[in-house]
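**Student:** predicted model follows, preceded by the sequence.
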Amino acid sequence: MQVKSFIESVLNEHLQPVRLDVLDESYMHNVPSGAQSHWKVTIVSDAFTGLRLIQRHRRVNELLSEALEGPVHALSLHTFTSEEWEKRGESVAASPECRGGE
């Protein structure tokens, strides 16, 4: 299974998001073509209600532990409840350019 499909499948199943964006940002890094190693995930789910940011990230990391042990090197998480997402104008900042690697 492709990494993106795995991430989407697991998060949809366990967190029932109202919005889920999974972007492969590997091309922005010094990795082999097709590496699928750097991901940006924006997830809006009411399953995050009452959870602090660190708890949300731990939950997502736990759910994606199989991918994190394998092909995924970096995972940028943007986790919101529906209410938070609406308040912020339904957007996240662009990812910074890679500063590492040769």
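**Tutor:** Perfect, thanks for sending it.
**Student:** switch to C-alpha atoms for all contacts and neighbour counts from now on
**Tutor:** OK.
**Student:** which parts of the helix or strand where N61 lies are buried?
**Tutor:** Using DSSP states H and E, N61 maps to helix 53-63. Neighbour-count burial for helix 53-63, with 16 or more other Cα atoms under 10 Å as criterion, is recorded at R56, H57, R59, V60, L63.
**Student:** so what's the fourth one closest to, chain neighbours aside?
**Tutor:** Nearest non-adjacent residue to V60, counting by Cα to Cα, 6 or more residues apart in numbering: L11, 7.6 Å away.
**Student:** adding another structure so you can compare the two:
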Amino acid sequence: FFETSLQLTPCPPPTQSSNPSTKKLDDHLQPSHLTITPNDPNSSCGLMLKLFVVSDKFNGKRLLERQRYVNEILAKELADGTLHAVEYEKTWTPDQYEKNANNK
């Protein structure tokens, strides 16, 4: 018989400013609006993020192309397990953001 002891240590919740993904997204997308919300209900170390991004880089791209572009930017973090998943709240162009802001 083998005895094992497994201790799970909860990861501290990152803040938007301490999240390395924030800098990568800022550098690549140059967003006019960026909200990154940790979204990890199980408190596992594979962080899940919820994104709201507004960027000129999305002009001419369909929704799926925008999400794939963000996934490419975060590919290293997704591959090494630093980031478990990305949930897309919005990936908008500045025009879409302005239209929706005016309709509220």
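**Tutor:** Happy to help now that I have it. Every value quoted in this text rests on a predicted model; they were computed, and no experiment measured them.
**Student:** on that earlier part again, helix, strand or coil for the residue nearest to V60 of the first structure?
**Tutor:** Three-state assignment for L11 of the first structure (DSSP: H, G, I helix; E, B strand; the rest coil): helix.
**Student:** what's near enough to touch it?
**Tutor:** P17, V60, L63 (Cα atoms under 8 Å, 6 or more residues apart in numbering).
**Student:** let me know the closest of the residues you listed to S82 of the first structure.
**Tutor:** Nearest to S82 of the first structure among the contacts of L11 of the first structure: P17, at 9.1 Å, using Cα to Cα.
**Student:** can you tell me what that closest one aligns to in the second structure?
**Tutor:** Aligned counterpart of P17 of the first structure in the second structure: P31 (TM-score structural alignment).
**Student:** so that match, which of the three states?
**Tutor:** Per three-state DSSP, P31 of the second structure ends up coil.
**Student:** quick one: contacts of stretch 85-102 of the second structure?
**Tutor:** Contacts of stretch 85-102 of the second structure (Cα under 8 Å, 6+ apart): 32, 46-59, 63, 66-67, 78.
**Student:** so who does N71 of the second structure touch?
**Tutor:** Going by Cα under 8 Å, 6+ apart, N71 of the second structure touches L78.
**Student:** tell me the spacing between it and L34 of the second structure.
**Tutor:** Per Cα to Cα, to the nearest Å, N71 of the second structure is found 15 Å from L34 of the second structure.
**Student:** now do the strands in the second structure.
**Tutor:** Using DSSP state E, the strands of the second structure run over 33-38, 47-54, 83-92.
**Student:** would you check the span in the first structure matched by the second one?
**Tutor:** Going back to what we said before, that points to strand 47-54 of the second structure. On the first structure, the counterpart of strand 47-54 of the second structure by TM-score structural alignment is residues 37-44.
**Student:** show me what contacts the spatially most central residue of the first structure?
**Tutor:** Nearest to the geometric centre of the first structure sits V41, at 2.2 Å (Cα atoms, centre = their mean). With contact set as Cα under 8 Å, 6+ apart, V41 of the first structure has these partners: L20, D21, V22, L23, L75, S76, L77, H78.
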